[in-house]
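A.B. asks: structure, please.
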Amino acid sequence: MKRVVLFLLTNLAVMLVLGVVLSIIFAVFGISSRSMGGILTIAAVFGFGGAFISLAMSKWIAKRSTGAYVIEHARTDTEQWLMATVAEQAQQRGIKMPEVAIYDSPEINAFATGPSKNNALVAVSSGLLHNMTKDEAQAVLAHEVSHVANGDMVTLTLIQGVVNTFVIFLAKVLAGVVDNFLSGNEEESGPSWTYFLFDMLFQILFGVLASVVVAYFSRKREYAADRGAAELVGANKMRAALERLKGNRESQLEGSMMAFGIASGRSIGELFASHPPLDARINALK
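C.D. replies: The predicted structure is shown next:
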């Protein structure tokens, strides 16, 4: 329930901010919201704006949605080891030390998030600490640090922004065509209910297709992060960590946290999966 409320409030705040920005742009440049230029502006503002605001807030959202405890001063040997391991790997990758956190969850998982390489968060679940050996956990941390060093958060945000813009633009253009056809090209003071209905339907349809594109690039990033982890700690440790995940329970992470987690969540098909199959990832490391 906490995640749902946080999701709704965050998205409401983002919509309000982008709505104000859009109104200012229209007023300053005198753009009509029904012109092609106006539709493209709406699509770009909401497509890229929503993606980058989410990226900017990603650490804050991740901490609150998972209840993660950020380690500032290590209190236990485990926390000290986590901090030392991430610090060493970050130095090897030439990035600033990410924040390190632990969140309470029985699943074996970890994730990386943040707006840039040098302003990131790496979090591990309590389930990972209880069920993995140090070598396996070290490989998982290397996987997440590789995500950060590769700039995967920004890369996928750009991809998400592009596909969002195309989805919104195409949906509104086609909704306008359908609306004009059904109304007999009659001039109206504003869009009819059929326009809003088809706009929503087209956005759902194109959104599903766009998710296939985003998932494809996400899977590519997973292979790259596995490869980066193998370079940091050795392929044997990374393969052992992935083998351990075969008996893992389904990930409860959502959104970008799941996309950059070591374990994947539920998917209706491989095309929509953010992670490749574990066997494929293990074979790729051989």
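A.B. asks: C-alpha only now, for contacts and for neighbours.
C.D. replies: Will do.
A.B. asks: which stretches of this structure form strands?
C.D. replies: 69-70, 99-103, 110-116, 119-125 (DSSP state E).
A.B. asks: out of those, nearest to Arg221?
C.D. replies: Arg221 sits nearest to strand 110-116 of all those, at 12.7 Å, using CA to CA.
A.B. asks: run this one through as well so I can compare:
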Amino acid sequence: MSYFRTALLLAGLTGLFMGVGYLIGGGTGAVIALVIAAAMNVFTYWNSDRMVLSMYGAHEVDARSAPDLYNLVAELAQRAALPMPRVFVMDEPQPNAFATGRNPQNAAVAVTSGIMQQLSREELAGVIAHELAHIKNHDTLLMTITATIAGAISMLAQFGMFFGGHRDNNNGPGIIGSIAMMILAPFGAMLVQMAISRTREYAADNLGARIVGQPMWLASALVKIENAAQHVPNEEAERNPATAHMFIINPLSGRGMDNLFTTHPSTENRIAALQQLAAELGAQGSAPSRAQNDPSRSPWGRSSGTRGPWG
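C.D. replies: Below is the predicted model of the structure:
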């Protein structure tokens, strides 16, 4: 997705936010909504990483407390020509990971304890490279802003439903309009959020695979993470669904096929794209089957922290 199209989608979200404000409070409501949107974006710019990391109870680790993980991130960051991000671990059994931060100089990579236990070192390298690709593409700030605005639209629509909408000159939407606003405004915000998120996942898969040099490592990791995530709930993500798109695999329960209602492309489609990239790069290997990827097969930490995943 080009930056121009992304800017258009963000403008659409802001416009939708102002539209809900107009339905609630007329012209004044639209202006207030615009001011609120601007204030949220400024706040999110400076505090997005701290907000989401605190939400998931992530604790920072270093070369002493988690040498294997820290050194792997450092090695991949060097390959990606990125500053070393801060590294965090979430005490969460569901295998998953995300990146956050306003720019590459202020970025963080967070992984769950579950992903460290269930992935091989090579598969974890593929996942971390994917997250570093998000940082390199400046996706981390974009995705947090879209989550903030989309969540605010939903809250504002519920507020409008409670008050029955704008009543200037008896031309407000009334109860029917308010119900429609409550349903359609969050739905429109969700569609815009999904359009941004799903395209960014494909781009991060591609760049991450190029960073690590082995697309099938990431493909194998995606299968393992999805299989496990379907059976291991992430309670914090369930309480904060607006953050689901930040993870490498949708952490929410009840997701279906690759459609308008998912935050991520289907894993099958992502693996197919990685297979094609592997063929282009001359990499060996085939798409992993679910049966071949038993999460208990190979602990990722079998290699020493000083040894790269490539040798």
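A.B. asks: work out the TM-score between the chains.
C.D. replies: Superposed pair, TM-score by TM-score structural alignment, normalised by the length of the first structure: 0.70. Supporting alignment: 237 aligned residues with a CA RMSD of 3.3 Å.
A.B. asks: what's Val87 of the second structure aligned with over in the first structure?
C.D. replies: Using TM-score structural alignment, the partner of Val87 of the second structure in the first structure is Val100.
A.B. asks: do Ala229 of the second structure as well
C.D. replies: For Ala229 of the second structure, the residue aligned by TM-score structural alignment is Arg249.
A.B. asks: what's the separation between the residue nearest to that match when sequence neighbours are not counted and Met132 of the first structure?
C.D. replies: Nearest residue to Arg249 of the first structure in three dimensions, chain neighbours excluded: Glu107, at 5.7 Å (CA to CA, 6 or more residues apart in numbering). Here the distance between Glu107 of the first structure and Met132 of the first structure works out to 11 Å (CA to CA, to the nearest Å).
A.B. asks: with Ile108 of the first structure instead?
C.D. replies: Where Met132 of the first structure is concerned, Ile108 of the first structure sits at a distance of 8 Å (CA to CA).
A.B. asks: circling back to that earlier point, hang on, isn't the match of Val87 of the second structure packed against Leu121?
C.D. replies: Yes. Look at Val100 of the first structure against Leu121 with CA atoms under 8 Å: they come within range, at 6.0 Å.
A.B. asks: so for those two, which sits in the more crowded spot?
C.D. replies: Leu121 (26 against 21; other CA atoms under 10 Å).
A.B. asks: list residues touching both of Val100 and Leu121 of the first structure?
C.D. replies: Common neighbours of Val100 of the first structure and Leu121, counting by CA atoms under 8 Å, 6 or more residues apart in numbering, are absent.
A.B. asks: could you pull out the helices for the stretch 151-286 of the first structure?
C.D. replies: 152-182, 193-233, 235-244, 255-259, 278-284 (DSSP state H, counting those that start in this stretch).
A.B. asks: from the contact counts, what lies against the first one?
C.D. replies: With contacts defined as 3 or more CA pairs under 8 Å, 6 or more residues apart in numbering; DSSP states H and E, the packing partners of helix 152-182 of the first structure are helix 36-56, strand 110-116, helix 193-233.
A.B. asks: so how far is it off the chain centroid?
C.D. replies: 18 Å (CA atoms, centre = their mean, to the nearest Å).
A.B. asks: what sits against the residue nearest the centre of the first structure?
C.D. replies: The residue lying closest to the centre of the first structure (CA atoms, centre = their mean) is Ser256, at 2.1 Å. Contacts for Ser256 of the first structure (CA under 8 Å, 6+ apart) come out as Thr113.
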